[in-house]
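[1] Attaching a predicted model along with its sequence, questions to come.
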Amino acid sequence: MTDLHRLSIRELAEGLKTAQFSSRELTQHYLNRIAKIDSHVHSFVTISPELALAEADAADGLLKSGMAGLMTGIPLAHKDIFCTKGIKTTAGSKMLDNFISPYDATVVAKGKEAGLVTLGKVNMDEFAMGSTSESSYYETTRNPWALDHVPGGSSGGSAAAVAADLAPIATGTDTGGSIRQPASFCGLTGLKPTYGRVSRFGMIAYASSLDQGGPIARSAEDCAYLMNVIAGHDAKDSTSVNKEADDYVANLNGTSVKGLRIGIPKQYFNVAGLDADVKARVEESLKKLEEMGAILVEIDLNMTEAYVPTYYLIAPAEASSNLSRFDGVRYGYRCENPVDLMDLYKRSRSEGFGPEVQRRILIGTYALSAGYYDAYYVKAQKVRRLIQQDFLKAFESVDVIAAPSAPTTAYKIGASLDPVEMYLGDIYTIAVNLAGLPAINAPVGFDKDNLPVGLQLIGNYWSESQLLSVVHQYQQATDWHSKRAAIAEENA
């Protein structure tokens, strides 16, 4: 029973079904690991042992009665951006440090319906704004592969928890790479679904036209199991698409790699700042896919230089609008002894928001202000359409597009990245959100410092099954996804 954390979701489900262990034993195993290991990693903001064990006992009842579903009794961690009834939901911010949601996000509710057990809430960049998890109000989460490095962001806590084997799966959100980049930095598989595939109801908004929830796990197979739970239409979310979700687990071998046309954008492999080790590992993974029968096709994505400026106008503009609700009046942080309403607004927001969030609110408010709206925001939306068309043209000749997930491996904690440098690190991920496309990260090796490198595959709309299937077959032929950081090998 000491190695339950080394089992895949399929193996855990089989073990629960055949009573090799109970959900309570499995949940307690993970709670023990969190108690022993998370003081080094700092992935959790809130641990909920009483709730977890109560949910595990309920799952055991269903398992005994034969009423259990495929995922009943399996623990998971939720990114602290999903509202959870009765548990603190902070979005990594002082602004929400005292907020206990009165309802569950749809993703959380679907997890409960499926019998999943909530271990707790994991850390993130404040309001999902950042690529390192260092902008969190709470302790900086550390990368299990190297504790003096960041796990990526904004879903850094989700990636760190899975990479340290403190949870078998975790939910994340991706507004500009926040599932794929931390998955890359922590040697995991992470899927950003098509916009509208997973409900945003109860997910605290950063940029509403870009945000999308998805799974972070060790393998494509594990991601598919969680996608089967969280994907699907939700009437509570006006941007949720009324299109039946696939059976992602059943489709894991549904796409043949033989004959698959993989687009290689030449602009992506000539980006200044692309680390030589990252480039080499990604090219080796593409060579492997070619050996498996894929066809590599060089393509042009001519709008590459427009990605960063377009994203960093649209996302902050939407953030400035979404975050205006945090005003110190209804809920969340409120300054002490305000002298009048204006003082209440000013001090509650300046004391409650961290510097990165304040920076993006100011950029967004400027872009939306009279006299600048047409020059900046409207123009960025027009360029966004051109970026989308650039991808759609490419998909006329290829099935998927390959790229690094990030130009480098994980940064050191406290690395003196100025904001623009940090934003440029999102070059390979943000266009996918601007276009609303699905994309997946797969671990493909390590750099000279033994830090993980990720390959990103981008698909056409609604091609999550195809992406999971291609990565699943790659993972049958390689073992990068099964490599573990030293800290994950500790028994509890």
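    Great, that's in hand. Residues are numbered from 1 along each chain as shown.

[2] CA only for contacts and neighbour counts going forward, please
    Fine.

[3] quick one: furthest residue from the center of the chain?
    Computed with Cα atoms, centre = their mean, the residue of the chain farthest from its C-alpha average is V339, at 41.1 Å.

[4] that's a helix at that one, yeah?
    No: looking at V339 with DSSP: H, G, I helix; E, B strand; the rest coil, it is coil, so not inside a helix.

[5] residues in contact with it?
    Not one residue lies near V339 by Cα atoms under 8 Å, 6 or more residues apart in numbering.

[6] I'd like the distance between it and Y345.
    11 Å (Cα to Cα, to the nearest Å).

[7] what does G153 give?
    Distance, G153 to Y345, using Cα to Cα: 29 Å.

[8] Those two: who's more crowded?
    G153 (35 against 18; other Cα atoms under 10 Å).

[9] check contacts around that one.
    Counting by Cα under 8 Å, 6+ apart, G153 makes contact with 124-125, 128, 130-133, 178-179, 181-182.

[10] Included below, for side-by-side comparison, is a second structure:
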Amino acid sequence: MTGTAMNNDRISAIDLAQNVRSNVTTAADVVEQHLARIAERDGEIHAFNLVLADEARARAVEIDEMISAGRDPGPLAGVPVALKDNMCTQGIPTTCSSKILADWRPPYDATVVTRLRDAGAIFVGKTNLDEFAMGSSTENSAFGPTKNPLDTTRVPGGSSGGSAAAVAADFAPISFGSDTGGSIRQPAALCGVVGVKPTYGAVSRLGLIAFGSSLDQIGPFTHTVADAAVALETISGHDPGDSTSIQQGPLDLSRTLELGVAGLRVGRITDLPTGASPDVEQRIEEAFDALRAAGAEIVDVEVPAFSYGLTAYYLIAPAEASSNLARFDGVRFGMRTAAPDTNQMYMATRTEGFGDEVKRRIMLGTYALSAGYYDAYYGRAQKVRRLIANDFAVAYEKVDVLLTPASPTVAFEMGDKASDPLAMYLCDTYTIPSNLTGHPGMSVPFGTGDHGLPVGVQVLAPALKDDVMFQVGAALERSAPPRSAGSGEGSAS
């Protein structure tokens, strides 16, 4: 399908790939343009832990040679792509923004990396994140925080803040992050880009360094819904190397983008947890109005257990993290701190290698799994998870999708919540439930809020209804109010 031209002479990833494939431009020129932008601004923003300039240039030469020889490199031919630094890249450092993996070079590629390379993508760097994807602001990185390109006094969101910032700053037309409790959708909202968490199991997790194995999912950041559709189609589909991978082919999304929403039922959750700021609530109401004007039916529904998502998640996710991070012990890979005996080495390595937030969640998870507390905490949280899934199932009998905020507020100031973990956790109020249920969710930019900063509207859909979610997301994109030029002080407009 045809891509969509964007503001400020920005070209969509779809059109960029088409231009490379048809010799309108070369992959080498495209790469140089993006590396120049990275060199100009990333010292200020710190979207990347590692810029792969030499590798990108060499790959661009390969792409151009393939085209000269009459071969099609794939749907993402010559498109610069940034990868969150928790996705394994063979021979290239993969750190999870943690000291404990600072020098680790994986012996294999993640499945999504292989699929992107096979589609002609060019990797320009590994992006910064909250350490081991634990955070909502990208301030928890061992290598320093990432700043929001729209206002560098503010956070880009997290944990995939580096990936969101890379697209927002035009360092790459497409980036990829992981979403365990909102880590794609929340930073997408704060940076004013599209961010998608697909149905759990639609994209392989092989090679994604695990945080919460029953929650993690990889998805794209882009400037347009159409680019996100192509990016997700490229990486989705069954992978026999991932036991949680759904037995189906790649997602079919692009065909739905022009269908409109006439006849679709869009749910408004009447018992949604409070906490969204007035500017965000205003944009959500305008989104409902826009979809109604486009022919959708707005239906009030209840999801009573939605409000329990946060508490259930912060028992289940730390419990899984406690188990997954036990492998980082200074023995097989990663850093090792010298000590007189093995037990002291374990303790010294993990004490020095993990940051405060990671330690906090490991301790919480270990406690929740410990003898005498398992049933009271972890077991009960899993029962609540089932209640949440049941309530969503009832709601989806009445509607095709649900609309909520992606983030309670626009991007907040650096350091504003860093010393208050609970305040930070509340940033994920609206995104967490779909991780617990395995349902898809996406954030679509929809105008601006306080300080002229972007607001993201979240579209939620039942499992394996990613295509309907994209159908609604595309309609929202077409009806979105213009975003204020630049950033800085201003009122919602």
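    Happy to help now that I have it. The model shown is predicted, which means the values in this text are computed figures rather than measured ones.

[11] follow-up on the earlier one: so which of the contacts of G153 of structure 1 sit within strands?
    Using DSSP state E, no member of the contacts of G153 of structure 1 sits in strands.

[12] quick one: which of the residues you listed has the most company?
    Looking at the contacts of G153 of structure 1 with neighbours defined as other Cα under 10 Å, the largest count falls to M124 at 41 neighbours.

[13] Tell me which residue of structure 2 lines up with it.
    In structure 2, the residue paired with M124 of structure 1 is L129, using TM-score structural alignment.

[14] The aligned partner of G275 of structure 2 in structure 1: what's it in contact with?
    Mapped onto structure 1 by TM-score structural alignment, G275 of structure 2 lines up with G273. Residues in contact with G273 of structure 1 (Cα under 8 Å, 6+ apart) are 407-408.

[15] how about the strands in the stretch 1-150 of structure 2?
    Taking DSSP state E, counting those that start in this stretch as the criterion, the stretch 1-150 of structure 2 carries its strands at 48-51, 80-84, 122-127.

[16] repeat for the stretch 201-350 of structure 2
    Remark: strands assigned in the stretch 201-350 of structure 2 by DSSP E, counting those that start in this stretch are 218-222, 265-269, 297-301.

[17] from these, which stretch is densest packed?
    Comparing the strands of the stretch 201-350 of structure 2 by mean neighbour count (mean count of other Cα atoms under 10 Å), strand 218-222 ranks first with a mean of 30.

[18] Mind reading off the mean deviation between that one and structure 1?
    Aligned to structure 1 and superposed, strand 218-222 of structure 2 gives a mean residue distance of 0.5 Å (mean Cα distance after the TM-score superposition for structure 1).

[19] what residue of structure 2 matches up with R218 of structure 1?
    By TM-score structural alignment, R218 of structure 1 lines up with H223 in structure 2.

[20] Revised request: answer the last question for L53 of structure 1.
    Checking TM-score structural alignment: L53 of structure 1 goes with R57.

[21] Settle this for me: that match is touching V31, isn't it.
    Yes: under the contact definition of Cα atoms under 8 Å, R57 of structure 2 touches V31, with a separation of 6.7 Å.

[22] higher neighbour count, these two?
    A count of neighbours by other Cα under 10 Å puts V31 above the other of R57 of structure 2 and V31, at 24 against 21.

[23] which residue in structure 1 lines up with that one?
    Under TM-score structural alignment, V31 of structure 2 pairs with T27 in structure 1.
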